[in-house]
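Engineer: predicted model, plus sequence, below.
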Amino acid sequence: MLNLGILASGRGSNFQSIIDEIEAGKINATIKVLVVDNPDAYAVERAKKHSIEYLYINPKEFKSKDDFFTKIADELKARGVELVVLAGFMRIVRKPLIDAFPNKIMNIHPALLPSFPGLHGHKQAVDYGVRISGCTVHFVDEGMDTGPVIIQAAVPVSPDDTEDTLSARILKLEHKIFPEAIRLYAEGRLKVEGRVVKIKGYELEDEYIINPPLRLK
């Protein structure tokens, strides 16, 4: 069974989707601890409801960002965590945590990386006028949303979309692909080769999205 450590800063809806899939028996994993950097994060209430240990680590108590992430790494290691999951953790992960868990930290980003990295991915997509956007689960490296891609999901974008409407559409897919990426990892099916994540047993399906839809036959 895979031991997970979850890092969150806010409401934790992706955290909840992971809990639900584990409790449904679809992922062979257990959540050892939730770490938050915000004492008011609603993710804590989710942890309480499901009897999951949680820790609030205040970044202001540390002399440097590296010290803060060293503390997080130490707490995760002490609990036997094998995979770290960033479920709405609103900080750039620093080297001490990355070195402690190389290719063992997953993040989800609300855009089709490498497009629109960083904050406000939905707004960037709407402002740019793209016709397709989506979300990406990737391993974390020292860059800004630059780690190897594990799984992506795409949605059409309307010219009338706002940041909020696009966010709501993408969030539904986030709740599907983040647990799926963890399931693949738990089953030992992911292997990182350079920038490419190989998936054992992967079969490409002949599916595509065209937006606006084709009218010519």
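Structural biologist: Thanks, I have it. Numbers count the residues shown, from 1 in each chain.

Engineer: going by C-alpha atoms from here, please, whenever you check contacts or count neighbours.
Structural biologist: OK.

Engineer: what's the longest helix in the protein?
Structural biologist: Ranked by residue count, the top helix of the chain under DSSP state H comes out as helix 163-186.

Engineer: any idea which helix or strand comes after it?
Structural biologist: strand 190-193 (DSSP states H and E).

Engineer: any idea how far that next one is from the chain center?
Structural biologist: Its chain's average C-alpha position is 17 Å from that of strand 190-193, according to C-alpha atoms, centre = their mean, to the nearest Å.

Engineer: now residue 90. Nearest residue, chain neighbours left out?
Structural biologist: Excluding its sequence neighbours, the residue lying closest to residue 90 (C-alpha to C-alpha, 6 or more residues apart in numbering) is residue 9, at 6.0 Å.

Engineer: try this one next to it:
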Amino acid sequence: MRVAILASGNGTNFEALTKHFQSGDIPGDEVLLFCNHPDAPVMKRAERLGVPHESFTVKECGGKEKYEQRLLKLLKQYKVDIIALAGYLRVVGPTILNEYPDSILNLHPALLPSYPGLNSIQRAFDDYKKGKIKETGVTVHFIDAHLDHGPIIAQKAVPIKADDTEASLESRVHDTEHVLFPAALKKVILERMNKQ
């Protein structure tokens, strides 16, 4: 199984996944890191970790459709079987979705269907302060045409503590992501390999 990781920012989840690939914990090959921001810190992480990395923007492609066509061509060039979205802050359109049905995993910092979209941790923390919830969490799911929607692969709750700040909660959510995402990706790859 050949895996591409798509990211847009800092790349802590990319690094967590890469360490699991490089230690042999996740089977298959991490063949590509793609980032839609050439200057994002994740590009430096890829360089340091020795992962092939490519980057281009929607703007330089002349719009979303051409960007997705170019990205699909890149994924085909690297013979990618599975895509992991690790903080990739773009909605994946039909050009790529249709080519990779049930093969694109997304990581979301909430217990979906709660808090889809942006600022999930902040919104959960605000609801905790209002007495509406006691926990948030992390979800790994296959994506479909709807935002933060699709079959759930794994979820893990993160309790919100009385002395939490938004920053401390965010830190614990990220720690949970770094454990849950590699485990979920490993599970999906092993299931695919067993079917071959």
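Structural biologist: That came through, no problem. Just so it is clear, the structure is predicted and the values come from calculations on it, not from any experiment.

Engineer: after superposition, what is the TM-score?
Structural biologist: Overlay of the two chains. TM-score (TM-score structural alignment, normalised by the length of the second structure): 0.92; 190 aligned residues with a C-alpha RMSD of 1.6 Å.

Engineer: how about the secondary structure of residue 133 of the first structure?
Structural biologist: Under the three-state scheme (DSSP: H, G, I helix; E, B strand; the rest coil), residue 133 of the first structure adopts strand.

Engineer: from residue 78 of the first structure, how far off is residue 8 of the first structure?
Structural biologist: 19 Å (C-alpha to C-alpha, to the nearest Å).

Engineer: out of those two, which sits in the busier spot?
Structural biologist: The neighbour comparison of residue 8 of the first structure against residue 78 (other C-alpha atoms under 10 Å) goes to residue 8, with 25 against 9.

Engineer: I figured that one hits residue 89, correct?
Structural biologist: Yes. Using C-alpha atoms under 8 Å, residue 8 of the first structure makes contact with residue 89 at a distance of 4.2 Å.

Engineer: shared neighbours of the two, anything?
Structural biologist: Common neighbours of residue 8 of the first structure and residue 89, using C-alpha atoms under 8 Å, 6 or more residues apart in numbering, are residue 36.

Engineer: and for the longest helix of the first structure, what are the contacting residues?
Structural biologist: 1-2, 13-14, 17-18, 21, 26-29, 108, 110, 122-123, 126, 134-135, 137, 150-155, 157, 190, 199.

Engineer: please pick the buried ones from these.
Structural biologist: Buried by 16 or more other C-alpha atoms under 10 Å: 2, 13-14, 17-18, 21, 27-29, 108, 110, 122-123, 126, 134-135, 137, 150-155, 157, 190, 199, out of the contacts of helix 163-186 of the first structure.

Engineer: buried set for stretch 66-86 of the first structure?
Structural biologist: For stretch 66-86 of the first structure, by 16+ other C-alpha under 10 Å, it's 67-73, 75-76, 81-86.

Engineer: how about the helices in the second structure?
Structural biologist: Under DSSP H, the second structure gives helices at 12-22, 41-49, 58-61, 64-77, 94-97, 120-129, 166-195.

Engineer: which residues of the first structure does the fifth one align to?
Structural biologist: Which is helix 94-97 of the second structure. Aligned by TM-score structural alignment, helix 94-97 of the second structure falls on residues 95-98 of the first structure.

Engineer: tally up the residues packed near the residue mapped onto residue 135 of the second structure from the first structure, please.
Structural biologist: By TM-score structural alignment, residue 135 of the second structure lines up with residue 132 in the first structure. When neighbours are counted by other C-alpha under 10 Å, residue 132 of the first structure registers 18.

Engineer: state the distance from the residue lying closest to residue 132 of the first structure once chain neighbours are set aside to residue 98 of the first structure.
Structural biologist: Residue nearest to residue 132 of the first structure in three dimensions, not counting chain neighbours: residue 156, with 4.6 Å by C-alpha to C-alpha, 6+ apart. Counting by C-alpha to C-alpha, the gap between residue 156 of the first structure and residue 98 of the first structure amounts to 34 Å.
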